[in-house]
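Novice: I would like the atomic coordinates for the input below:
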Amino acid sequence: MSASPSSSAQAAREALAVRLTHLRKDAGLTGKELSARCGWHPAKTTRIQKGDAPPSDADIRAWCAACGADDQADDLIATARAVDSMYLEWRRLHKDGMRKVQQNWNTLHERTRVCRVYVSNVPPGFFQTPAFATALMGQITTFQGTPNDVSEAVAARVARSRFLYEGGHRYVVLMEESVLRFRTADPEAMRGQLRHLLAVMPLASVSLGIIPFTAQRTVWPLEAFYVHDDTMAVVETLTAEIKVTQPRELADYARAFAGLAEMAVYGDEARALIRAAIDALG
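Specialist: Now for the predicted structure:
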């Protein structure tokens, strides 16, 4: 029987412990020798190596210094910080409704200078109209069986669009053409949503590229992800929000985004695809 996805954080903690253990062994140190160099009791080393005790930033720096591996400290620290928040189930996040999560997203976007977004399912929240957001969030609430505070959640989500106009924020968005065609809301709401995309395209804060159905793929379609200032990527799956902060993984998301961007069309070509989707609604 496979492990539940909710065990992901513990698996990551154990993986971090393994990496630290390998550092010690590669340095030719016993647990007691490493503990002595770090200035703590050997029992602490044992707890860290078993994944029973999360190491602090200072612990990791001391461990790496003791092993002559200072160059690995930053990557290991980023991994450690991500462990407890890396995998959050939507049902847990939405246990009291969706409004609070939407407000938290707004706080993150307020701090973000450059947000690079790839979507293959629905337009990103900061592009959504009230009618579209209401339809989508109603579907999500029904599917998850969480408290219905859709009207308040929609208001919080739509408020995020202010960052498109305030200055100091840049949104680079890549959207699969399928996003334009999925009937996520009724035809009238879909029509309004697509027209809204045309309306925001000229904004100085926005770059919108559409990846056509006909594009020759160099990167396969992926789940939606948001890269905030190259310091965190948020990946959205059916059941959970996954936060990625490890530099190696962030580099992979940046590379994937660059490949997807090369397949996209922009400007008049992108507008033509949006207008075609509007026409298809009848």
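Novice: Every contact and neighbour count from this point should use C-alpha atoms.
Specialist: Will do.
Novice: Pull the residues that contact stretch 48-60.
Specialist: 13-14, 16-18, 20-21, 44, 47, 73, 76-77, 80 (C-alpha atoms under 8 Å, 6 or more residues apart in numbering).
Novice: in that stretch, what counts as buried?
Specialist: Ile48, Gln49, Lys50, Gly51, Pro54, Pro55, Asp57, Asp59, Ile60 (16 or more other C-alpha atoms under 10 Å).
Novice: Can you tell me the element the fifth one falls in?
Specialist: So the one you mean is Pro54. Pro54 is part of no helix or strand when elements are defined by DSSP states H and E.
Novice: which ones are touching Lys44?
Specialist: For Lys44, the contact set (C-alpha under 8 Å, 6+ apart) comprises Ser35, Ala53.
Novice: Let's compare: structure for the following, please.
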Amino acid sequence: MSTDFQQARIALGLRLRELRTEGGLTGRQLAGALGWTQSKVSKLETGRQTATHDDLRAWAEAVERPEVASELSARLRAFETQSRSWRRQLAAGHRPVQDRLTVECERTSVTRVWEGALVPGLLQTADYARHIFEAYVGLHRSPRDVEDAVRARIRRQELLYRPGKRFHVLVWEAALRAQVCPPEVMAAQLDRLTGVMGISTLTLGVVPFESPLALPPANGFWVHDERLVIAEDWHAELWLDDADSIALYLRVWESLHRAAVHRPAAQQVIARCRRALDRP
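Specialist: Coordinates of the predicted model:
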């Protein structure tokens, strides 16, 4: 969990404790009034658990300060927009997450992408996407809506053919070799990458293993125009819209871009990855 996120959660917890003590209630009394366990009250006050908006409204009512509910919700929204846990995002399955990403892509004129471990969703085949979603369903123990998620991801790829859009995608060679699916699925995926290079809205760069790197090829991220960065980690997505963070990710992207090759050199890297699949 990011330090900024955790500090914001602790600050919210301190505010909740302040409201409880000002209301003359012990933690046990508040828990009883709300029908909660005392441990939930303690975890919320110490920043070890993230409150929901319903939790905050109930807290404000229980301490007889209903007017502060909007303040508490505003505090929560401020750090929710930065760190969106997969546990919460995937509570209703993977399809809603894909739909939210589509909305951001539709709003964006210029999209910059870096992926070091996987082929970006924007360029995935349905079979490749299916294997990725299956893996994450198992990891996060989320609802199994794999086919709906695959269809939503593939529909988003229609944006590649929309005039006025620009997609600048960078992929590390490791993503083209990672055995996250059967060899025949990976072969079709690599063929797809070669095929999309002719799309006028898309610039696809590959960072070969032998390319000198100024920075480590760390986690994947998307930069939407210069207004939003979405970066992935195992536990959460970061949605960053402050100028300093966006500028930082743009510098990272430019550094990786300098290490990338484009066609025909990119096609040669893809071809050697494709040939490697045929080796015993």
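Novice: related to what we said a few turns ago, now for the buried residues of stretch 48-60 of the first structure, which pair is the farthest apart?
Specialist: Across the buried residues of stretch 48-60 of the first structure, the longest distance by C-alpha to C-alpha is 17.5 Å; it joins Lys50 and Asp57.
Novice: which one's the longest helix in the second structure?
Specialist: Taking DSSP state H as the criterion, the second structure has its longest helix at helix 3-22.
Novice: Give the aligned range of the helix or strand just after it in the first structure.
Specialist: Next along the chain after helix 3-22 of the second structure, taking DSSP H and E as the criterion, comes helix 27-34. On the first structure, no counterpart of helix 27-34 of the second structure exists by TM-score structural alignment.
Novice: Buried residues, helix 27-34 of the second structure. List them.
Specialist: Per 16+ other C-alpha under 10 Å, helix 27-34 of the second structure contains these buried residues: Gly27, Leu30, Ala31.
Novice: Relative to Tyr128 of the second structure, which of these is nearest.
Specialist: Distance to Tyr128 of the second structure, by C-alpha to C-alpha, is smallest for Ala31 among the buried residues of helix 27-34 of the second structure, at 47.5 Å.
Novice: In this structure the closest one contacts Lys43, no?
Specialist: No - using C-alpha atoms under 8 Å, Ala31 of the second structure makes no contact with Lys43, being 11.7 Å away.
Novice: Thought Val219 was touching Ala256 of the first structure, still the case?
Specialist: Yes - Ala256 of the first structure lies in contact with Val219 (C-alpha under 8 Å); the separation is 6.7 Å.
Novice: burial of the aligned partner of Met86 of the first structure in the second structure, as a residue count?
Specialist: With TM-score structural alignment as the criterion, Met86 of the first structure lines up with Gln82 in the second structure. Using other C-alpha atoms under 10 Å, Gln82 of the second structure has 21 neighbouring residues.
Novice: can you map out the helices along the stretch 151-282 of the first structure?
Specialist: With DSSP state H, counting those that start in this stretch, the ranges of helices along the stretch 151-282 of the first structure come out as 177-181, 187-200, 247-263, 267-280.
Novice: Switch the ones you listed over to JSON lines; also include mean neighbour count and distance to His228 of the first structure.
Specialist: Below are those laid out as JSON lines (neighbours: other C-alpha atoms under 10 Å; distance: least, C-alpha to C-alpha, whole Å):
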{"stretch": "helix 177-181", "mean neighbour count": "21", "distance to His228 of the first structure": "22"}
{"stretch": "helix 187-200", "mean neighbour count": "17", "distance to His228 of the first structure": "20"}
{"stretch": "helix 247-263", "mean neighbour count": "16", "distance to His228 of the first structure": "10"}
{"stretch": "helix 267-280", "mean neighbour count": "16", "distance to His228 of the first structure": "24"}
